[in-house]
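Asks: Pasting the sequence and the predicted coordinates here, then a few questions.
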Amino acid sequence: MYLVKIYVTYKPSILDPKGESIKAALHRMDYSQVENVTMGKYFELQLAADTKDVDAVVKALCDQLLVNVNMETYRYEIEEVEMA
């Protein structure tokens, strides 16, 4: 079985309103050393052990459903795990 961890964030050219709100709140709480906050999405998927070309499957899932490729970017980690 494969465990896939997918991290999605806005592209650098896209304003992150939630991140900006969090940063403003932190500054109001006297955490002025915080220079930037990025808010994103996180997914964990389990794929069957017999999945062919896991990398291609994950890219297709991200591009077709999980990520808005116009506004967001993503990275992922694939880990082969044994079933318990």
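Replies: Cool, the structure landed.
Asks: alpha carbons only for contacts and neighbour counts from here, please
Replies: OK.
Asks: How far does stretch 55-70 sit from its chain's centre?
Replies: 11 Å (CA atoms, centre = their mean, to the nearest Å).
Asks: let's bring in a second one:
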Amino acid sequence: MFKATIFVTLRESVLDPQGVAVKGSLHSLGYNGVKDVRIGKKMEVLLDCSEKAEAEAQIREICEKVLANPVIENFTFELEEVA
């Protein structure tokens, strides 16, 4: 069994209004050193697979088809074997 930790973020070229709002809030609190904030999503998925290559292929397909919008988002993932 494998646990996938998936990170989905907006592409660099896409405006991140939530990030802009958080950056403004941080500046108003005195954290003027903050130059940029990008908001993303983290997901964890457990897969019942015996082979790491099979788990990687399934997670990549899940991300491409369901979890990330390939037009405006990027994704990365980490796989960890669990008992």
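Replies: Arrived safely, thanks for sending. Small disclaimer: the values here were computed from a predicted structure and weren't measured.
Asks: Helix or strand: which one has the residue located most distally from the centre of structure 1?
Replies: Using CA atoms, centre = their mean, the residue of structure 1 lying farthest from its centre is residue 30. It sits 28.4 Å away. Assigned by DSSP states H and E, residue 30 of structure 1 belongs to no helix or strand.
Asks: tell me the contacts of it?
Replies: If you count contacts by CA atoms under 8 Å, 6 or more residues apart in numbering, residue 30 of structure 1 has none.
Asks: can you check the one 5 residues further on too?
Replies: With contacts defined as CA under 8 Å, 6+ apart, residue 35 of structure 1 is in contact with residue 23.
Asks: in what helix or strand does it lie?
Replies: Residue 35 of structure 1 belongs to no helix or strand, assigned by DSSP H and E.
Asks: before we move on, what about residue 59 of structure 2?
Replies: Judged by DSSP H and E, residue 59 of structure 2 forms part of helix 52-62.
Asks: buried set for that helix?
Replies: 55-56, 59-60 (16 or more other CA atoms under 10 Å).
Asks: Over to stretch 13-33 of structure 1?
Replies: 16, 23-24, 26.
Asks: What's the end-to-end length of it?
Replies: Using CA to CA, to the nearest Å, the end-to-end distance of stretch 13-33 of structure 1 comes to 23 Å.
Asks: Fine by me, we can end here.
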